[in-house]
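A.B. asks: okay, sequence plus prediction incoming.
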Amino acid sequence: MRTDLVAALDIGGTKIAGGLVDGRGVILERAQRATPARQDGETVMRAVEEVLGELAASSRWEHVRSVGIGSAGPVDASAGTVSPVNVPGWRDFPLVERVRATTGGLPVELIGDGVAITAAEHWQGAARGHDDALCMVVSTGVGGGLVLDGRLHPGPTGNAGHIGHISVDLDGDPCPCGSRGCVERIASGPNIARRALEQGWRPGPDGDASAAAVAAAARAGDPVATASFRRAARALAAGIAATATLVEIDIAVVGGGVGNAGDILFTPLRESLAEYATLSFVRRLTVVPAQTGTDAGLVGAAAAALLRGPGLVRL
């Protein structure tokens, strides 16, 4: 792996994080803005430009040779555009072109956020040493990416492994992507919280109605909160089992804010996986928490930039 310094962006429905990252995956500088996800596309782009501007003010910026972007999807790496389901103002938005212009023409590598966490986990985390893996980010949305035969496999447009939009409930709720009963519609943080509220769970005195608050209530024994997490776990298990059946992965790595719920998520997830992954060649599939934490998106985006070129090579 080359040792050039790269600028990395991790763009999601909640935050836009940026960093300057070296060839070892060490983040040397950081910047962050909240994602104005419900505003128009240019407002969202201004937030990206502010993050890049803050990074460019660093004395280290002169050593930056390229930019890596991990974005909520779907993305189209071949066209350089993004259409995040949870950022309605961006539809076929020319993010690569705009970032290239903002950074004075630096080369830009775009991947989906699920592929970014996969790159990070295969490079430095729980999937290290595994030749066939699915890595997932379960947060505001649900994304994923694949390692096959020891190589990151983003696919032609950068969306391979996008498990969040596998349908696991044929008669389920409509998903903003246009389908129905998607993993994301059941297992993302906002949908875990939505389900709990619909079933009668109520936030505490602080009014926190996030998935983290639902997880805390589940740990305290609240049956409605527990049921919402168990339903999310079943959806994730169904999607993971389907993926394993198709491509014979031997490990699934789960990160993101919902993954931080710990046993509240992983215990029912492993129980449900045993029900869905029943064929002989998938029974040894393991599910583990991600290890690269909140920096996975940045580290993975940096890996994409460090390994620029068709068909990202072995990490």
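C.D. replies: Right, received. Where do you want to start?
A.B. asks: can we go C-alpha only for contacts and neighbour counts from here?
C.D. replies: Fine.
A.B. asks: the closest residue to residue 284 other than its chain neighbours: what's it in contact with?
C.D. replies: Of all residues beyond its chain neighbours, the one nearest residue 284 is residue 250 (6.9 Å), with distances taken as CA to CA, 6 or more residues apart in numbering. By CA atoms under 8 Å, 6 or more residues apart in numbering, residue 250 lies in contact with 130, 132-133, 244, 282, 284-286.
A.B. asks: and with 10 Å instead?
C.D. replies: 127, 130-134, 244, 281-287 (CA atoms under 10 Å, 6 or more residues apart in numbering).
A.B. asks: gap between it and residue 159?
C.D. replies: Residue 250 is 20 Å from residue 159, where distance means CA to CA, to the nearest Å.
A.B. asks: let's bring in a second model and compare:
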Amino acid sequence: MPRDLIAALDIGGTKIAGALVDGSGKLLVRSRRATPAQEDGATVMGAVSAVLGDLASGPQWSRVAAVGIGSAGPVDASVGTVSPVNIPGWRDFPLVAGVRETTGALPLTLVGDGVAIAAAEHWQGAARDRSDALCMVVSTGVGGGLVLGGRLHPGPTGNAGHIGHICVDLDGDPCPCGGRGCVERIASGPNIARRALADGWRPGPDGDTSAAAVAAAARAGDPVARASFERAARALAAGIAATAAMVEIEVAVIGGGVAGAGDVLFAPLRRALRDFATLSFVRELAVVPAQMGTDAGLVGAAAAAAQEVRLAGFAAVA
């Protein structure tokens, strides 16, 4: 029986998803559990083990060559631990050791969820055929990952490219990470809505105060809602330009719920990027929407593992 599949996990604050992924990126077997995020660490690990148990119970498990995990972070791949901000029971939690109780000696790769999404977009999505890319998720938080020289670049702990915590406002609001004026503190969905409300925007009769509601108001011409998105766009542009100046990326791919605002976000972002990406080697930087959708974390976790073990069936990433 060939060993030609990757077992992938995508772990976040609301769901724990798993799949067996083949060399074309197809998800052959799936499992999912809600994340018991407010429970203790062992309970959360129990949900992960249940997902793995579902995957391991079928005949195709014998084809698994390696395991890839993309987890909300921070993660520390050097020691196999995770400390997701939105899972309080996991602080320096030994996730890799817990997973190995099911997977045994199979090679295992752990990366942050933003890195996993970068791997997916490079393998199958909007950064395909690009040698150097920043791939971002702009949602409840702002995360990201890097592709450099045609390969995923997770860094020693699996967090490289975490653009959400680049400072873009030296006198800005304190960020939960401990910094100040971070991209995430300005451009995440909750912070877009927070700023709009503080500046006088009011929701409609349904009382919806989400970033999606702010985007709808901006699309309808509300000047306060539009200003909040323009401020977020400038923060993103500053962070993207700083990254481009450092590592010479050629494309920035943006996904996540806030990216669903479409031109409400992308039009001011592209305008603002002209103000920040001024050096000759970054002026042609493209900004494009992500393509991989809700399966990006699983596909990317598989791609990250395939690159690590150089699995032949995954030639496009390995």
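C.D. replies: Yes, it's here. Predicted model, so just to flag it, every value in this text is computed and none were measured.
A.B. asks: coming back round to it: list only buried entries from the contacts of residue 250 of structure 1.
C.D. replies: Using 16 or more other CA atoms under 10 Å as the burial test, these include 127, 130-134, 244, 282-283, 285, 287 as buried.
A.B. asks: mind listing which of the residues you listed are in helices?
C.D. replies: Residues from those lying in helices, with DSSP state H as the criterion: residue 244.
A.B. asks: tell me the counterpart of residue 133 of structure 2 in structure 1.
C.D. replies: Counting by TM-score structural alignment, residue 133 of structure 2 corresponds to residue 133 in structure 1.
A.B. asks: verify the stated contact: its match with residue 152.
C.D. replies: Yes - between residue 133 of structure 1 and residue 152 there is a contact under CA atoms under 10 Å: 9.3 Å.
A.B. asks: which neighbours do the two share?
C.D. replies: Joint contacts of residue 133 of structure 1 and residue 152 (CA under 10 Å, 6+ apart) are 118, 122, 145-146.
A.B. asks: tell me the contacts of residue 287 of structure 1?
C.D. replies: 126, 134-135, 237, 240, 250-254, 266, 269-270, 273.
A.B. asks: which residue, other than its chain neighbours, is closest to it?
C.D. replies: residue 252 (4.7 Å).
A.B. asks: about what we covered before: out of the contacts of residue 287 of structure 1, which one sits closest to residue 81 of structure 1?
C.D. replies: residue 135 (22.7 Å; CA to CA).
A.B. asks: that closest one: how many residues sit nearby?
C.D. replies: Look at residue 135 of structure 1: counted by other CA atoms under 10 Å, it has 34 neighbours.
A.B. asks: from residue 195 of structure 1, how far out is it?
C.D. replies: 25 Å.
A.B. asks: what do we get in structure 1 for residue 247 of structure 2?
C.D. replies: Aligned partner of residue 247 of structure 2 by TM-score structural alignment: residue 247.
A.B. asks: helix, strand, or coil at the most centrally placed residue in structure 2?
C.D. replies: In structure 2, the C-alpha nearest the mean C-alpha coordinate belongs to residue 114, at 2.7 Å (CA atoms, centre = their mean). The three-state assignment at residue 114 of structure 2 reads helix, by DSSP: H, G, I helix; E, B strand; the rest coil.
A.B. asks: need the contact list for it.
C.D. replies: Listed by CA under 10 Å, 6+ apart, the contact partners of residue 114 of structure 2 are 70-73, 120, 134-138, 142-146, 154, 158-163, 296-297, 300.
A.B. asks: is the closest residue to it other than its chain neighbours within a helix or a strand, and which one?
C.D. replies: Among residues not flanking residue 114 of structure 2 along the chain, residue 144 sits closest, at 4.2 Å (CA to CA, 6+ apart). Using DSSP states H and E, the element containing residue 144 of structure 2 is strand 142-148.
A.B. asks: what's the mean distance for the next helix or strand after that strand versus structure 1?
C.D. replies: On the C-terminal side of strand 142-148 of structure 2, the closest following helix or strand by DSSP H and E is strand 151-152. On superposition with structure 1, the mean distance recorded for strand 151-152 of structure 2 (mean CA distance after the TM-score superposition for structure 1) is 1.4 Å.
A.B. asks: strands along structure 2, start to end?
C.D. replies: Per DSSP state E, structure 2 carries strands over the ranges 5-11, 15-21, 27-34, 64-71, 75-76, 81-82, 108-112, 133-138, 142-148, 151-152, 251-255, 286-289.
A.B. asks: ok, average deviation of stretch 297-304 of structure 1 from structure 2?
C.D. replies: Per aligned residue, stretch 297-304 of structure 1 averages 0.8 Å (mean CA distance after the TM-score superposition for structure 1).
A.B. asks: what about that stretch, distance to the chain center?
C.D. replies: 11 Å (CA atoms, centre = their mean, to the nearest Å).
A.B. asks: in structure 2, what range does that stretch match?
C.D. replies: Under TM-score structural alignment, the match for stretch 297-304 of structure 1 is residues 297-304.
A.B. asks: tell me which residues in that stretch are buried?
C.D. replies: Buried, per 16+ other CA under 10 Å, within stretch 297-304 of structure 2: 297-304.
A.B. asks: and if you look at stretch 186-201 of structure 1?
C.D. replies: Of the residues in stretch 186-201 of structure 1, those buried (16+ other CA under 10 Å) are 186-197, 201.
A.B. asks: now swap in stretch 242-256 of structure 1 and tell me
C.D. replies: Under 16+ other CA under 10 Å, the buried positions of stretch 242-256 of structure 1 are 242-245, 248-256.
A.B. asks: which residues touch the match of residue 133 of structure 2?
C.D. replies: Neighbours of residue 133 of structure 1 in contact, by CA under 10 Å, 6+ apart: 118, 121-122, 126-127, 145-152, 161, 243-244, 247-253, 285-286.
A.B. asks: sorry, back to before: mind telling me what the residue nearest to residue 114 of structure 2 corresponds to in structure 1?
C.D. replies: Checking TM-score structural alignment: residue 144 of structure 2 goes with residue 144.
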